[in-house]
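Asks: Here is a sequence with its predicted model. Questions after.
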Amino acid sequence: MKRIIAYSIIALLQASVSLAQTPVSLAQPPVSHAQTPSKPKLQKREKYEWQGEIPTYVETLKKELTYPMAWGNSPIKNFKKWKKAARAKVFECMMTPPKAAAAWDMEVLGEEQRDGYKAQKIAFNINAYSRITAYLLIPDSEYGKNSNAEDGKNSKAEDGKNSKAEDGLLLSAQNKKAGKFPAVVALHDHGAHLFIGKEKMIRPFFIASEEQDADGKISEKKKAANQEILDDADAWINQLYEGQYVGDYLTKHGYVVLSIDAPMWGERGRKEGVDRNKYDLIAGNMMMLGRDLSAFMTYDDISSTEFLASLPMVDAKCIGCVGCSMGAYRSWMLSALSDRIKVGASICWMITTDAQLTRRFGRKENGGFANCIPGLRQYLDYPHIASLACPKPMLFINGTKDKLFPVPGVKDAFAEMHKVWKSQGADNLLDTELWEIPHSCGLKAQEKMLEFLDKNLK
């Protein structure tokens, strides 16, 4: 009898684990209260040393953070020499980088004609370990409109082996009238939603191999899977971006736009499926391998920018980057560490460590492995790192209704950055704004982003 009871308990536990690890799409209906399993009662001791996700002595630890490499704190008084030294320290704390790929080896998997531009799904080697897929948007040139008028009527994705898809890459470069286009790296957010990545920036489409079985017949199973991705992306865009895909919006205004998946998002996720709880474990395992998962994301962003600069239709001297939330963090990190980037825009991600890791404002955004670079806080805080972008034009917008980033910490971070830009006579190039918005990147924020890019890239 005891054995039967024991087996029953094991079966229930296994079922609970399976349920907890089932990914939930935004497009799916919410689970009713009756279906939600009750949380297990936590065992507690009378004495403790941690509260929530931070130590009880967190305020004492923060007082020991003096940020000795920050501009103004550092003994290096020459700005260029300071930037070189501070950058080197950031890269040192980012741990061993991924090995560079021998070649990009780009392949156009398929394309779709949209209103005034082409959307391409491509593959290339982001590093020596990973061959990734990405979305690339290319504005139509006069040459493209005239020579592919018939093709433009057909918005269905074409197989990458079709020469039209490959020729599309060269249209802008071949057209002397159009010349080369300015370009933008569009960096997706976190949102604790890993099922989609690049699809949060550029509306997805699906190529023949993603819709057909090996025998070339349409697969209903694949069609359903593709529809789930599209529905999920549309739902996410409605929730965070007020119904507008940032990448598509920018390309309609003349920019080549590239968007990739960060490691663990979209088509760079787990074989077993999405499980947000595994992210921290995987990040820990990467550290055991002498690598940092957050740093790999930044290294990939730097690499993707180099790839974008190599494309024939891109003006390599006019590349910017944009993002919201984690995408904003990625944007100012990329701006700080890559000389390819000439202008950056970050919506809803700037703070000081003092305001991020505290209980003064209640449970807000305490960071995590997505922006964890070991040891870096011993030298530089977030605004100090962002200031490595100085004197580039940079736009920062945060929201007074953003529950993740307390306004006092945002103001302190903005003030710290302005000190740096002012010291270089470039304060007019740093635009920091507080809007009465929640954690989001709506239409007005995107319009401001476009105006800022147009002013500084065109």
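Replies: Arrived safely.

Asks: switch to C-alpha atoms for all contacts and neighbour counts from now on
Replies: Noted.

Asks: Provide the secondary structure category for the closest residue to residue 452 other than its chain neighbours.
Replies: Nearest residue to residue 452 in three dimensions, chain neighbours excluded: residue 395, at 7.4 Å (CA to CA, 6 or more residues apart in numbering). The assignment at residue 395 comes out as strand when based on DSSP: H, G, I helix; E, B strand; the rest coil.

Asks: Just give the number of residues close to residue 395.
Replies: Taking other CA atoms under 10 Å as the neighbour definition, residue 395 ends up with a count of 21.

Asks: gap between residue 12 and residue 133?
Replies: Taken as CA to CA, to the nearest Å, the spacing of residue 12 relative to residue 133 amounts to 39 Å.

Asks: surely the residue nearest to residue 452 meets residue 445?
Replies: No - under the contact definition of CA atoms under 8 Å, residue 395 does not touch residue 445, with a separation of 10.6 Å.

Asks: and the residue nearest to residue 452, what is it in contact with?
Replies: Contacts for residue 395 (CA atoms under 8 Å, 6 or more residues apart in numbering) come out as 344-346, 430-432, 449, 452.

Asks: now do 6 Å
Replies: Counting by CA atoms under 6 Å, 6 or more residues apart in numbering, residue 395 makes contact with 345, 431-432.

Asks: Tell me where the longest strand sits in this structure.
Replies: Identified as the longest strand of the chain according to DSSP state E is strand 314-324.

Asks: Name the residues that touch it?
Replies: Applying CA under 6 Å, 6+ apart, the set of residues contacting strand 314-324 is 180-187, 189, 309, 331, 341-348, 457.

Asks: After that strand, which helix or strand is next?
Replies: Read in the C-terminal direction, the helix or strand following strand 314-324 is helix 326-337, with elements assigned using DSSP states H and E.

Asks: could you say what helices and strands that next one packs with?
Replies: Here helix 326-337 is seen to pack against strand 314-324, strand 341-347 when contacts are counted using 3 or more CA pairs under 6 Å, 6 or more residues apart in numbering; DSSP states H and E.

Asks: that older thread, which one of residue 12 and residue 133 has more residues nearby?
Replies: For residue 12 versus residue 133, neighbours defined as other CA under 10 Å are more numerous around residue 133 (23 against 12).

Asks: can you redo the contacts of residue 395 as CSV with neighbour count and distance to residue 55?
Replies: Conversion of the contacts of residue 395 to CSV gives the following (neighbours: other CA atoms under 10 Å; distance: CA to CA, whole Å):
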residue, neighbour count, distance to residue 55
345, 27, 33
431, 15, 35
432, 19, 32
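
Asks: The structure to be compared is supplied as follows:
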Amino acid sequence: MKRSMKRLSIPALLLVAAQAALADPQGVTDDNLPLFYQALKERMSFPLAYEGGDPAVWREQTLPQVRASILPYTASRPFEAELIDEVDRGSYLARRIAFNVSDESRVTALLLVPKGEGPFPAALMLHDHGSRFDIGKEKWIAPWYDDQRLESANEWADRFFSGRFPGEELAERGYVVLATDALGWGDREGNGYEAQQALAANLFNLGSSLAGLIALEDTRAAAFLAELPDTDPGRIAAVGFSMG
């Protein structure tokens, strides 16, 4: 005997489909992960992961893709550096300079050069966020050109570095030191903490990002440091604090 099948109307079929859809994960976990995070995790193949072999080959294959993912573009404008002023600090010279950090931005920077015969090892100093924007590069190196900034810089050094300036400590040990301002700090001070969200959103709408722009400028600053006649391009370090 054949068992009879109950036919479902079109509305009933739609209801069953809707109920099935509602059974799928929709919310988030207590750890603020989507309930379907495991399915997303299983989709991750990590095509750029290093899995052994010659690291130089891996670097050559992956670096262009990493740059394309992070940096808004590849800057090519000449640096065209100029000296603004200079002071003698005993074992090194402290210089305030200007150079083209990107194709659009020309910035002031602080450069410390040891006395003696180079080339010297070098350090690029990447300052923190710290919710303080009146100083940037001056968080690493005490300014001699602005009393108000010097007061702020001394407060910062006392708070985080036991009253010392890390850039100066490195210069006294024979390092060429370069410090710049990220967009929104120091000579490039913006409109405060809350305004950074608007700045970041506006940069997205301009085909860039705040993080990507900072990364672009940091790589350019490193390239500028490597080209200086007092610098050994094979011995360059980057020193960062928090955001840096």
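Replies: Received it, and whenever you're ready, just let me know what you need. These numbers were taken from a predicted model, which means no experiment stands behind them.

Asks: Could I get the TM-score for this pair?
Replies: Laid over one another, the chains give 0.79 as their TM-score (TM-score structural alignment, normalised by the length of the second structure), with 215 aligned residues with a CA RMSD of 2.4 Å.

Asks: quick one: what helix or strand has the aligned residue in the first structure for residue 153 of the second structure in it?
Replies: Residue pairing (TM-score structural alignment): residue 153 of the second structure is matched to residue 233 of the first structure. For residue 233 of the first structure, the element it lies in under DSSP H and E is helix 220-240.

Asks: Can you check which part of the second structure the helix or strand just after that helix sits on?
Replies: Per DSSP H and E, helix 220-240 of the first structure leads on to helix 246-251 as the next helix or strand towards the C-terminus. Against the second structure, the aligned range for helix 246-251 of the first structure is residues 166-171 (TM-score structural alignment).

Asks: ok, now stretch 118-128 of the first structure?
Replies: Aligned by TM-score structural alignment, stretch 118-128 of the first structure falls on residues 93-103 of the second structure.

Asks: buried stuff in that stretch?
Replies: Of all the residues in stretch 93-103 of the second structure, those buried under the rule 16 or more other CA atoms under 10 Å are 93-102.

Asks: how far is it from where the chain is centred?
Replies: Taking CA atoms, centre = their mean, to the nearest Å, the mean C-alpha location of stretch 93-103 of the second structure is offset from the chain mean by 19 Å.

Asks: what does stretch 241-254 of the first structure give?
Replies: In this view, stretch 241-254 of the first structure has its centroid 16 Å away from the chain centroid, taken as CA atoms, centre = their mean.

Asks: What of stretch 408-423 of the first structure?
Replies: Distance, centroid of stretch 408-423 of the first structure to centroid of chain: 23 Å (CA atoms, centre = their mean).

Asks: cool, and stretch 134-149 of the second structure?
Replies: 21 Å.

Asks: helix, strand or coil for residue 275 of the first structure?
Replies: Using three-state DSSP as the criterion, the local structure at residue 275 of the first structure reads coil.

Asks: now for it: what does it line up with in the second structure?
Replies: Looks like residue 275 of the first structure aligns to residue 192 there (TM-score structural alignment).

Asks: Tell me which of the helices and strands packed on helix 326-337 of the first structure sits nearest to residue 195 of the first structure.
Replies: Taking CA to CA, strand 314-324 is the member of those nearest to residue 195 of the first structure, at 17.3 Å.

Asks: Let me know the angle separating that closest one from strand 341-347.
Replies: Interaxial angle of strand 314-324 of the first structure relative to strand 341-347 (axes from the mean of the first three to the mean of the last three CA atoms, to 10 degrees): 20 degrees.

Asks: equivalent range in the second structure for strand 314-324 of the first structure?
Replies: Taken onto the second structure by TM-score structural alignment, strand 314-324 of the first structure occupies residues 231-241 there.

Asks: List the buried residues for that stretch?
Replies: 231-233, 236.

Asks: For the residue nearest the centre of the second structure, pull up the helix or strand it's in.
Replies: In the second structure, the C-alpha closest to the average C-alpha coordinate belongs to residue 215, at a distance of 4.3 Å (CA atoms, centre = their mean). Under the criterion DSSP H and E, the helix or strand holding residue 215 of the second structure is helix 210-227.

Asks: residue boundaries of the helices in the second structure?
Replies: For the second structure, applying DSSP state H gives helices covering 10-22, 37-43, 55-70, 147-160, 166-172, 195-205, 210-227.

Asks: From the buried residues of stretch 93-103 of the second structure, pick the one nearest residue 13 of the second structure.
Replies: Proximity of those to residue 13 of the second structure (CA to CA) peaks at residue 102, which lies at 60.3 Å.

Asks: Can you give me every residue that contacts the closest one?
Replies: Residues in contact with residue 102 of the second structure, defined by CA under 6 Å, 6+ apart, are residue 75.

Asks: picking up where we left off before, nearest to residue 78 of the second structure, of the helices of the second structure?
Replies: Ranking the helices of the second structure by proximity to residue 78 of the second structure (CA to CA) places helix 210-227 first, at 9.6 Å.

Asks: who's in contact with that closest one?
Replies: Contacts of helix 210-227 of the second structure with the rest of the structure, by CA under 6 Å, 6+ apart, involve 70-71, 101, 200, 233.

Asks: Let me have those residues in TSV, adding distance to residue 158 of the second structure as columns.
Replies: Putting the contacts of helix 210-227 of the second structure into TSV (distance: CA to CA, whole Å) gives the following:
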residue	distance to residue 158 of the second structure
70	35
71	35
101	30
200	31
233	32
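
Asks: Farthest-apart pair in those residues, please.
Replies: Pairwise distances across the contacts of helix 210-227 of the second structure (CA to CA) peak at 33.0 Å, for the pair 200 and 233.
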